[in-house]
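In: this is a predicted model, with the sequence first.
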Amino acid sequence: MQLTGPLSINLGRSGGSNRYVNDTRSSAKGRGNTRVKAKEKTGKGKTSKKAAREAAPKVKQAEPRTARTNAGDEECVSVGGRLLRRWTLLTLAGLALVSVGLWQLYSWTTNSQYFAVKEVVVQGEMRLDAAYVAELAGIQEGGNSLAVNMQAVEARLAADPWIEKVTVTRELPDRFHINIVERMPSYWVSHDDQLWYADRFGSRIGPVNSENFTPYPVLMVEEGGEALKSVLADLQNMARNRELPFNLEQAAWVRLSAGSGVEVHFENKNLTLSLDPADLAGSAAGVEAVLGDLEDRGEGGRVRAVHVVRDRVYVSLDQEMDG
C-alpha cells in the first residue's frame, strides 16, 4: 500500500528507512524553501518601505526656539537697562545743573542793587499821613523788592483801625504803590470815659485827640437802641444826598432809643427832631412840612421838638415866648 502526501513511505524492506529519511528531508527542504521565499517576500516589502522613505523629500525638523528667544530677551533687557541707567544719570545731572542755575539766579536777584527799593508811593490818605502809612507797611528803602511779602504788608496795613481797604502793588524793579481807603468818621462815641471817632455804622475807629480833632455829633445808644444802629448808615446817606430838612453835621447829638426812635438835637436852636426808624424818608418829609408851615406863620423860632410817629406829627413849642 502506498500513501501520497507530504511524506511518501515505502513498506519494502530494502532502504525503507533511508527513503523515509530522504523524503522527510525533501519535505523539510521544501518547507525550508517555502520559508525562504516567504522571507524573500517579506524582505522585499521591507525594502520597498525603506526605499519609499528614502525617496520621500526629507523635512528638516525645526529647532526649538525657546533657548534662542530667552537669549534674545536677555539681550534686550540688558540693552534696555543700560539705556535706562544712562537716561536716569542724564536726568539727575540735568536737574542738578538746573538747581545750581536757579540757586545762582536767586542769589543774584536777592543781592543785586538793581532790585533795591527806591520809592514807596501812598495814595488815598486823608486823615493819615503818607509817611506813617509807608512806615506801617514795613517796606524798607534799599531793601530787596523781590523779598517783600505782599500779603504781610497788606495785613499790617489792614490792621490799622483807620484803614478800611488796602491794595499793594509791586512795580519792578524798585517801586511799590499803596492805595488805601480810610474809614471816615461820622460820630463821636463815649468809651472808657473817652471820646472816640465812630464810622457811619457807629463802630469805633480811634480815640479823639488834639492832633486829629474834628467835631462830630455825639452818638448815644440807650436801652433798646442797639437794634436801631442799622439805620445810622441810611441817615448818613440821606444827609449826603440832602434828603433831610437839616444839616446833620451841625447836630450836637444823635440818640437811639426804643421809645423815641432816632432823635437828632441841634444845640444852637435848642431843637430836637424825632424820626420814625421804620420810615426815615417819610418822617423827614413830615418834619420838613411842619417846620415850613411854622416858619410861614412866624412861629419857627418857638419850636423845641418835632416828634413823628407813623403818619402823625407832634410839635412842642416854647411857652415862654407866648405874648
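Out: Arrived safely. Bear in mind that the values here come from a model prediction, so they are computed numbers and not experimental data.
In: C-alpha from now on. contacts and neighbour counts both.
Out: Fine.
In: for the helix or strand harbouring Val133, buried residues please.
Out: Of the helices and strands defined by DSSP states H and E, Val133 is found in helix 130-137. Residues of helix 130-137 classed as buried under the neighbour-count rule (16 or more other Cα atoms under 10 Å) are 130, 133-134, 137.
In: same question for stretch 151-169.
Out: Under 16+ other Cα under 10 Å, the buried positions of stretch 151-169 are 153-154, 157-158, 162-163, 166-168.
In: secondary structure class for the nearest residue to His177 once chain neighbours are set aside?
Out: Nearest in space to His177, with sequence neighbours left out and distances taken as Cα to Cα, 6 or more residues apart in numbering, is Val121 at 4.8 Å. When classified by DSSP: H, G, I helix; E, B strand; the rest coil, Val121 comes out as strand.
In: need the contact list for Val121.
Out: Contact analysis of Val121 by Cα atoms under 8 Å, 6 or more residues apart in numbering lists 134, 175-178.
In: the helices in the protein, which residues?
Out: 16-55, 66-111, 130-137, 150-158, 232-240, 280-296 (DSSP state H).
In: can you redo the ones you listed as TSV with distance to Thr272?
Out: Output for the helices of the chain, formatted as TSV (distance: least, Cα to Cα, whole Å):
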stretch	distance to Thr272
helix 16-55	138
helix 66-111	65
helix 130-137	41
helix 150-158	38
helix 232-240	16
helix 280-296	11
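In: report how many residues lie close to Val264.
Out: In terms of burial, Val264 registers 24 neighbours under the definition other Cα atoms under 10 Å.
In: burial check on the nearest residue to it once chain neighbours are set aside, number of neighbours?
Out: Across the structure, with Cα to Cα, 6+ apart as the measure, the residue nearest Val264 apart from its sequence neighbours is Val254 (4.7 Å). Using other Cα under 10 Å as the criterion, Val254 is surrounded by 22 other residues.
In: now do Thr66
Out: Every residue meeting other Cα under 10 Å relative to Thr66 is counted, giving 9.
In: likewise Asn247?
Out: The tally of other residues near Asn247 (other Cα under 10 Å) stands at 12.
In: for Gly16, see how far away it is.
Out: When distances are taken as Cα to Cα, to the nearest Å, Asn247 and Gly16 turn out to be 181 Å apart.
In: try this one next to it:
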Amino acid sequence: MAFGRNKNRRRQDAAQRNEAVKGAVRSKGPGVMKVLALTLATGLLVWGGVELRRWALQSPRFELAAVSFSGLQRASRVELLRLAALTKGQNLWALDVGALERTMLQHPWVKKVEVSRRFPNRVSVAVTEHVPEALAVLGELYVLDEEGEPFKRVTPGDGLDLPLVTGVDREGYVADPDQARQRFQAALEVARAYTKEAVAGKPERLSEVRMEGRDVTLVAASGQEVRLGEGDSEVKLQRLARVRRELGARGLAAEIIHLDNRARPGWVAVKISSPVSERNGSAKQ
C-alpha cells in the first residue's frame, strides 16, 4: 500500500510541474517572443547597415566629381587640393572631413577652413584667410595679420607693401608671445587710425610704426618722423593733420613732428627740413 501511495504522489508532483511549466509559458511566452523578435530585427538592421555601407563605399554615384572653393585670395585651389590629396573619383562617404581641414590649415595663408560634403558627388570648401596688415622683424621678416599674429615668413612672391612694426624682437616674442601680440595690436591700431586720417587728408604713406616702450613713433615714406608718445593716438593724429596742412600752406616740410609732450599734451613742436644748401649746418626749428 505504501508503494502505491508513493507512486500516486509522484504522479501528482509531475502533474504539478507540468502545470507550472504551462503557466510559465503562458505568462512569459509573449515577452520571450518579443525579445526574440527584437533580437532578430536588430540583427537584420545591423546586416542591412553593413550591406548599405558596402554599397555606398563602392557605388560610382558617390565618386567625387567637383570641388568648389570660396574665400580664396592668396591661397590657390591647386595648393589646397594638393595639401589635402583631394582628387576626383574619391568616395564621398570615405572622406575624413576633419583630416581634410587639418591638412588645408597647413597652408600659411589659411586661418580657418570648413569642408562640407555635398551629396551625391561634390565637396565645398569655405576658406578664411589671414588679412596682412603689417610686417615685423622676428629674426626674419614676418607678416602680421589683423590680430597681431605673425603667421608667415615673407617670401619674394608675396608682393606686400605694408608698414613695418619695430620694437618687438624675436627673443621678446618667444619669451612672452601674448605680450608681444598685444604690442603688435597696439601698433596696428595706430596704423589703422593713421590710414583713416589718410583717407580724408591724403598724408604721406606710412612706412614704419616704431614701438619704444610705451611711446609710439610713426615714420612716413619720406622719412618724416611723427613722435606720438603715449596716450590718445586718434586725437594726436587729428592734430597732426592740422599741422601738416599748415606746413603745406606755408610751403614747408617737417623732418620731425613732436606730439609727445607729456607736460603739455596740446603742444606741438616741429623740426623743419633743411634746404640742401643748409644740410651741413644747423637745422631750423
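Out: Here it is on my side, so go on. All values reported here derive from a predicted model rather than from experimental measurement.
In: could you measure from the equivalent of the residue nearest to His177 of the first structure over in the second structure over to Arg117 of the second structure?
Out: Correspondence of Val121 of the first structure to the second structure, assessed by TM-score structural alignment: Ser68. Spatial separation of Ser68 of the second structure from Arg117 of the second structure under the definition Cα to Cα is 11 Å.
In: circling back: so which of the helices of the first structure gets nearest Gln194 of the first structure?
Out: When the helices of the first structure are compared for distance to Gln194 of the first structure using Cα to Cα, the nearest one is helix 232-240, at 21.5 Å.
In: that closest one against the second structure, how far on average?
Out: Here helix 232-240 of the first structure is compared with the second structure after superposition; its mean distance to the aligned residues, by mean Cα distance after the TM-score superposition for the first structure, is 3.5 Å.
In: cool, stretch 72-89 of the first structure as well?
Out: Stretch 72-89 of the first structure sits 3.3 Å off on average (mean Cα distance after the TM-score superposition for the first structure).
In: chain center to that stretch, what's the gap?
Out: The chain centroid and the centroid of stretch 72-89 of the first structure are separated by 41 Å under Cα atoms, centre = their mean, to the nearest Å.
In: same question, stretch 100-120 of the first structure
Out: Once both centres are worked out by Cα atoms, centre = their mean, stretch 100-120 of the first structure turns out to sit 29 Å from its chain's centre.
In: also stretch 234-246 of the second structure?
Out: On the basis of Cα atoms, centre = their mean, stretch 234-246 of the second structure is displaced by 36 Å from the centre of the chain it belongs to.
In: now do stretch 165-172 of the first structure
Out: Here the centre of stretch 165-172 of the first structure is set off from its chain's centre by 23 Å, with Cα atoms, centre = their mean.
In: now swap in stretch 82-90 of the second structure and tell me
Out: How far stretch 82-90 of the second structure lies from its chain's middle: 23 Å, per Cα atoms, centre = their mean.
In: show me where the stretch 201-323 of the first structure has strands.
Out: Taking DSSP state E, counting those that start in this stretch as the criterion, the stretch 201-323 of the first structure contains strands spanning 204-207, 218-221, 253-257, 261-266, 271-275, 303-309, 312-317.
In: any idea which residue sits dead centre in the second structure?
Out: Here the mean C-alpha position of the second structure is nearest to the C-alpha of Lys111 (Cα atoms, centre = their mean), at a distance of 3.5 Å.
In: pretty sure that one contacts Val131?
Out: No - no contact is recorded between Lys111 of the second structure and Val131 when judged using Cα atoms under 8 Å, the distance being 9.1 Å.
In: what's the match for Val268 of the second structure in the first structure?
Out: For Val268 of the second structure, the aligned position in the first structure is occupied by Val313, per TM-score structural alignment.
In: list the contacts for that match?
Out: Applying Cα under 8 Å, 6+ apart, we find Val313 of the first structure in contact with 286-287, 290, 306-307.
In: among those residues, which pair sits farthest apart?
Out: Based on Cα to Cα, the longest span within the contacts of Val313 of the first structure runs between Val290 and His307 and measures 10.4 Å.
In: who has more neighbours out of the two?
Out: For Val290 of the first structure versus His307, the count of surrounding residues by other Cα under 10 Å is larger for His307: 22 against 16.
In: quick one: contacts for the equivalent of that one over in the second structure?
Out: Structural alignment (TM-score structural alignment) places His307 of the first structure against His258 in the second structure. Applying Cα under 8 Å, 6+ apart, we find His258 of the second structure in contact with 226-228, 268-270.
In: follow-up on the earlier one: any idea what the residue nearest to the centre of the second structure aligns with in the first structure?
Out: Correspondence of Lys111 of the second structure to the first structure, assessed by TM-score structural alignment: Glu164.
In: from Glu125 of the first structure, how far off is its match?
Out: The separation that Glu164 of the first structure has from Glu125 of the first structure, given Cα to Cα, amounts to 11 Å.
In: overlap in contacts of these two?
Out: Jointly contacting Glu164 of the first structure and Glu125 under the rule Cα under 8 Å, 6+ apart are 180-182.
In: redo those residues as CSV? Include neighbour count.
Out: Formatted as CSV, these follow (neighbours: other Cα atoms under 10 Å):
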residue, neighbour count
Ile180, 23
Val181, 16
Glu182, 18
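In: can I get those in CSV with distance to Lys44 of the first structure?
Out: Output for these, formatted as CSV (distance: Cα to Cα, whole Å):
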residue, distance to Lys44 of the first structure
Ile180, 123
Val181, 124
Glu182, 127
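In: mind checking which of these are in strands?
Out: Judged by DSSP state E, the subset of these located in strands is 180-182.
In: my guess is Gly71 of the second structure contacts Val131. True?
Out: No - applying Cα under 8 Å, one finds Gly71 of the second structure not in contact with Val131, separated by 11.6 Å.
In: quick one: which of these two has more around it?
Out: For the pair Gly71 of the second structure and Val131, the greater number of neighbours falls to Val131 (17 against 13), based on other Cα under 10 Å.
In: which residues touch the closest residue to the more buried one other than its chain neighbours?
Out: Nearest-residue entry for Val131 of the second structure: Asp145, 5.1 Å, with adjacent residues in sequence omitted and distances by Cα to Cα, 6+ apart. Residues counted as contacts of Asp145 of the second structure (Cα under 8 Å, 6+ apart) are 130-134, 151.
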